[in-house]
Each structure stands twice: as C-alpha cells, then as structure tokens.
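**Student:** Here is a sequence with its predicted model. Questions after.
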Amino acid sequence: MAVDQLLTERRGDVLVLTLNRPDRLNAAPPSLFEAITAAVADLDGARAILIQGAGRAFCSGADVGMGALGSEDPGAATHAALTQSYNPAILAIAKAGVPVITAVRGPAAGIGCSLALAADFCIASESAYFLQAFVNIGLVPDGGASWLLPRLVGRARAAEMMLLGERLPAAKALDWGMIHKVVADDALDDTALALATRLAAGPTVALGAIRRGLAAALETDLATALAREADDQRAMRGTADSMEGGMAFLQKRTPAFRGA
C-alpha cells in the first residue's frame, strides 16, 4: 500500500517524507508519487519538507512493473502514469508554500533524479549519483527533467546527461552547480535535517513568496519581475514575521519567526 511505500514523520516543524522500498532501491510505482502529492498537500502546519530514501538509495527510477510493458498500448499506459501520478507530485513540490530539501545517497535515477532536483536544496552524500538513463532504453527524460536540467546546468551539460545516459557523480554535480552540497555518507541525514530545521524556523510566508518569485523569474522579463517584487514586498510588510524581523533588527536580537 502507498502508506507503507512513503513514511511520513514530523520532526519539529519539518515534515520528513521517506521513500520506503529499500529492497527495490526505492524504485517508485505511481502510487508512491501519489502519496507524495497527498503529503505535500496536507502539511498540517509543517514549515519545511525533507524528502529522503530508506536504505542505500534515494530513488532508482519509476517502477511500473508490467503495467506499461504488459499493456496492449504501452505508450498510453506510460502517459497515464506520468500525467496522473508522477507529474502531479513534481508540480506539488514546485508549488509548495514552504522550502523543500532532498537528501540523496546512492542513485537518483530517472524520475528519482527529477524528484531530487525539484527541491530548493539538494544535499548529496559522497556515494550519490544522478542519472538520466532514458536514452539507453530508447525513451526520453520525464518528470520535468527537460525543463529542470537546462536551467540548472545549461544546455550543453543537460545534453551530456540526457544524450549520453551516463552517471553523474555527486562531486561533479556539485561542480556543475546542480546541487547544494556534498557531505560524507554518515553526515547526510543530520546535515539535511539541520538545513530543513533552519528553514522551518524562518519567515514562512516570505520564503514561500521567494520560491514563487524564483520560479516566475525563469519565465518572465525584468519589468514583470520588478512589478511582482513590488507586489510581494507590499504583502510581506503586512505579515507578523516582517514586524518581528524589523523589531529584532532594531533591538539587536535574533528574530523569533512564527510563520505568519
């Protein structure tokens, strides 16, 4: 059942989502991504999201079993899985009102690569690697990879990943600017949770507006971005966190944001 495939846990103000199919290197059937969508939609007061994998992998890709290959129309089956299950989860993460962090060890392949890179911060262990292997089986990247990768690393490097279908080690992904940080394997969990906890203690409304602004800036011109910033700044001035931040600055103390 999907509830077993995705473990949910609150650690303070952080919602921790753990892909829980370690025997399959967390290969994700459609139901697992449906569970991610549901969890992101029901934060229940959580102020940051941390996504990780159980065992020695983050996610080795989609696991549709014989759902597509055994279908009379594999193309239609694959299209349905993407549009009804996988893509909604990626969009839910993109539209979340709180910061999202992914902690990657081992493979982040296929849809798992897209999931890892959809976050605001991707932290990888030294054993991690990222893989767009679709070309090796005559398919094309999905899960938003064709949108995410050129924006993260540029067209040439995105082409290298997608057209050659080779593993990209964590150290090289960091050098490319694709991820936030690389840490020792045994430091991954603590490092990712510490960052998520730090973000969860921040001004949640403003952080959500910053996320929306970053996404919008990729698709708009400077004049539109300037107008949006002015509108957002006006809205932020009316928040309790903005008032607290201003008072803390004047009083030379650390602000205590409440996420409102």
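**Tutor:** In hand now; what should we look at?

**Student:** make it CA atoms for all contacts and neighbour counts henceforth
**Tutor:** Noted.

**Student:** who's in contact with V14?
**Tutor:** By C-alpha atoms under 8 Å, 6 or more residues apart in numbering, the residues touching V14 are A46, R47, A48, I49, L50, A196, T197, A200.

**Student:** Please identify which helix or strand holds L199.
**Tutor:** L199 is located in helix 188-200, with elements delineated by DSSP states H and E.

**Student:** How far away from the center of its chain is that helix?
**Tutor:** 14 Å (C-alpha atoms, centre = their mean, to the nearest Å).

**Student:** same question, stretch 138-151
**Tutor:** 14 Å.

**Student:** Stretch 53-68 too?
**Tutor:** The answer for stretch 53-68 is 16 Å, by C-alpha atoms, centre = their mean.

**Student:** Format the contacts of V14 as a markdown table; extra columns: neighbour count and distance to A35.
**Tutor:** Listed next are the contacts of V14 as a markdown table, based on neighbours: other C-alpha atoms under 10 Å; distance: C-alpha to C-alpha, whole Å:
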| residue | neighbour count | distance to A35 |
| --- | --- | --- |
| A46 | 19 | 17 |
| R47 | 27 | 19 |
| A48 | 28 | 17 |
| I49 | 28 | 14 |
| L50 | 26 | 15 |
| A196 | 25 | 21 |
| T197 | 20 | 23 |
| A200 | 25 | 22 |
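
**Student:** take the one below as the second:
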Amino acid sequence: MKSTVADEMCTEDLGNVLPSVYKSVRLSVASPPLLHVNASLLLLTDEALSEVFGAVVEDSEEYQTLKVLRKGGITSILFSRPHHANVLDMKMVEELTTALHSARLDPTTRLTVTAATGRVYCGGHKPGLDAASGLQLRDGLHSLVKCVLEFPKPLAALVMGPCVGVLAGLLPLYDVVLAAKGACFQTTVVESGETPCGCCTYTYPRLMGHARAAHMLLLGHELECGEAQRSGLVTEVLPTTAFHHTALSTLHPLTATPPPALSHTKQLMRQPLLNPLTSVHGSAIMTNTTQVISMARYFAAGVKRNSDNAP
C-alpha cells in the first residue's frame, strides 16, 4: 500500500514534539491499535472528517489550529495540529475559546463535541519562554477554563490516544467523555513548576478519591482508559475501530432531547459546584501568576550564567 503524507504524519516520533515535561507519557499506549491504522481513522484529511462527521469542514479564516463542523444540532471542534501532537499554544487556546463561544451562541447547536486529528488528543501545552508570554498564556487558559466551566449546553469529549495537561484537567467539567481503547490521561507534572489548572485539584479528588488524585496531580501518574472509567473520569470506553462513528451514535439521543430540558438539568447539576470551582480556578490563576514570573527569572538567570561561562 502506497504511503501518503498523512500516513507519515501518523507514524512520526511524537516524543520529539511533546514538551519535555510530558515525555514521560507512555505514547506506546496508543499502539498497537493506533500506530498502523490508516489516515482516515485518524481524521488527517478534510475528506475523512466529512465522511465521519457527515458535514463539511467550515471554510473559516478564523481557525488555523482547529477544524469546525456543524450538522444535525452537533458542533464538532477538532484540534488540528497533529504534526505537533496537538500541543496547545497561545493561538490554539484562543481559537478553542472562540469556537466554544460560537457554539454557545449558535441556536442550532444542541451538543458540542471536542475531538482531535492525529493519534494524540492533546500533548499538553507549550509554556511561555518569558514572563510576558507566560502571563499571556495564563490569561488565555483562564478564559478557556471559564468558558468550559460556564458552558450551558451538553459538552462531550471524544478522546483517542494520549490526553495530557490542561485538557486532561478539564475533562471532569465535561458532561460526557468517550475514550477509544488505548487512550491514556495525565495532568500537568508539578515538577515542571506549574500548578495543575482546569479545576482538577478540586474535581479529581471528588471523582477518584484523594490518594489516586494525588498520584496523578503530584506524581504525574498516567491513567489508562480502563482505570479512568473506573475512576469516573471517562463515561465509556469504545473500540478503536470506527471510534468516532460509534461515539457520535452514542451521543445522538442528546440532539433529540428538548434543549431547555438539557440546559436546565445541566444548570441544576453544576450550580452547587459553581462557587467552589470558581474559587479553586481563581486561586490556581493567582498561584500560576507567581510561578510564571519565578520560572521566567529562573530561566533568565540560567541563560545569564551560561553566557557568563561561555568561552
């Protein structure tokens, strides 16, 4: 079978594009099911996306890191940086927040889905290289988390492959999380100098208990999909073959439910948690502000030491 550019993207060494603090993620967990699948399963072309989601990719200059499709009451937002393991950078954070706001305001959208092209759902986020870019990213992530926290419509994640960092931390704020067999989950590694965000310091202990949450949040433990389902992080684990087709079929009943019933039910479920979640998120932002400045000073001092010691 002739190799295509898309197939080559499937098999590249993702260890070279993940941020160094996340390279402990066992990417091989995504294989054998994902290493040798064809490009259409990994949604690397617009044709594959249209076939799976039954809609045409929106031709919008607004999105360079995402693919957005709308049909039948479902807005699908796909992370589209497969050659960078879908690592969040500032642009992708901004575009994802914009796409979620658009889905929130769209009267035809009853369900919003996030998924990904390639064999990694998300490989973490790209840290700022100095205080200014670090603070900009912090503000962007703050807006993204707030958007997810206050999202009034059903929100579902279709996770294939590793899900690392901020987006793993956000999953408890979703209403449905469907994972392909072989998916794995890891939050921000604290040894990187950052406090996990996405309210996961509150939601993870509530879901899985303090000991298991501490194993993830403090020690960087990687949760495989079966363990994630038993912990309450994942709703259901589905076969890798035809994963997106099966997931969308599973979610389809939500599009036939009266929207007011969905939004009111979600509001009643979320309301008792809104104040503590908002408080935890605010505290994380304040903590990360201090950490961003401290890390920038640390790296700047390291650069100066290196230049002083240069021959």
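**Tutor:** Looks like it arrived, so ask away. Treat the numbers as computed from the prediction; the structure is a model and nothing was measured.

**Student:** Quick TM-score on the pair, please.
**Tutor:** After superposition, the two chains reach a TM-score of 0.75 (TM-score structural alignment, normalised by the length of structure 1), with 212 aligned residues with a C-alpha RMSD of 1.9 Å.

**Student:** neighbouring contacts of stretch 122-136 of structure 2?
**Tutor:** With C-alpha under 8 Å, 6+ apart, stretch 122-136 of structure 2 has contacts from 18-19, 22, 79, 85-90, 116, 137, 162-167, 188, 289, 292-293, 296-297.

**Student:** same thing with stretch 247-260 of structure 2?
**Tutor:** F53, G72, G73, I74, R110, L111, L158, L178, L238.

**Student:** Could you check which residue of structure 1 pairs with the fifth one?
**Tutor:** Just to be clear, that refers to R110 of structure 2. Counting by TM-score structural alignment, R110 of structure 2 lines up with R47 in structure 1.

**Student:** Tell me how far the residue lying closest to its match once chain neighbours are set aside lies from R228 of structure 1.
**Tutor:** Spatial nearest neighbour of R47 of structure 1, chain neighbours left out: A200 (4.7 Å); criterion: C-alpha to C-alpha, 6 or more residues apart in numbering. Computed as C-alpha to C-alpha, to the nearest Å, the A200 of structure 1 to R228 of structure 1 distance reads 24 Å.

**Student:** for structure 2, which helix is longest?
**Tutor:** Secondary structure of structure 2 per DSSP state H: the longest helix is helix 259-308.

**Student:** what's the helix holding L199 of structure 1 aligned against in structure 2?
**Tutor:** The aligned range for helix 188-200 of structure 1 is 243-255, by TM-score structural alignment.

**Student:** And the matching stretch, what's buried?
**Tutor:** By neighbour count on 16 or more other C-alpha atoms under 10 Å, the buried set for stretch 243-255 of structure 2 is F243, H244, T246, A247, L248, T255.

**Student:** what does stretch 11-23 of structure 1 give?
**Tutor:** By neighbour count on 16+ other C-alpha under 10 Å, the buried set for stretch 11-23 of structure 1 is D13, V14, L15, V16, L17, T18, L19, N20, R21, P22.

**Student:** Take those residues and keep only those in strands.
**Tutor:** Taking DSSP state E as the definition of strands, the buried residues of stretch 11-23 of structure 1 contribute V14, L15, V16, L17, T18, L19.

**Student:** Any chance of those residues in a markdown table with distance to A217 of structure 1 as columns?
**Tutor:** Shown next, in a markdown table, are those (distance: C-alpha to C-alpha, whole Å):
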| residue | distance to A217 of structure 1 |
| --- | --- |
| V14 | 27 |
| L15 | 27 |
| V16 | 28 |
| L17 | 28 |
| T18 | 31 |
| L19 | 31 |
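
**Student:** can you give me the helices for the stretch 151-260 of structure 1?
**Tutor:** Taking DSSP state H, counting those that start in this stretch as the criterion, the stretch 151-260 of structure 1 contains helices spanning 155-164, 170-175, 188-200, 204-217, 222-236, 240-250.

**Student:** These into JSON lines, with extra columns for distance to A92 of structure 1?
**Tutor:** Below are those laid out as JSON lines (distance: least, C-alpha to C-alpha, whole Å):
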{"stretch": "helix 155-164", "distance to A92 of structure 1": "24"}
{"stretch": "helix 170-175", "distance to A92 of structure 1": "24"}
{"stretch": "helix 188-200", "distance to A92 of structure 1": "18"}
{"stretch": "helix 204-217", "distance to A92 of structure 1": "13"}
{"stretch": "helix 222-236", "distance to A92 of structure 1": "21"}
{"stretch": "helix 240-250", "distance to A92 of structure 1": "25"}
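
**Student:** now for the ones you listed, which one comes closest to A96 of structure 1?
**Tutor:** Nearest to A96 of structure 1 among the helices of the stretch 151-260 of structure 1 is helix 204-217; the distance by C-alpha to C-alpha comes to 7.5 Å.

**Student:** and that closest one, how far from structure 2 on average?
**Tutor:** Its aligned residues in structure 2 lie a mean 1.4 Å from helix 204-217 of structure 1 after superposition (mean C-alpha distance after the TM-score superposition for structure 1).

**Student:** Alignment lookup: S231 of structure 2 to structure 1.
**Tutor:** Under the alignment (TM-score structural alignment), S231 of structure 2 maps onto W176 of structure 1.

**Student:** Contact partners for the nearest residue to that match once chain neighbours are set aside?
**Tutor:** Distances taken as C-alpha to C-alpha, 6+ apart put V153 closest to W176 of structure 1, at 6.1 Å, once the chain neighbours are dropped. Counting by C-alpha under 8 Å, 6+ apart, V153 of structure 1 touches W176, G177, M178.

**Student:** what about the second one, distance to D142 of structure 1?
**Tutor:** When you say that, I think you mean G177 of structure 1. The gap separating G177 of structure 1 from D142 of structure 1 is 21 Å, by C-alpha to C-alpha.
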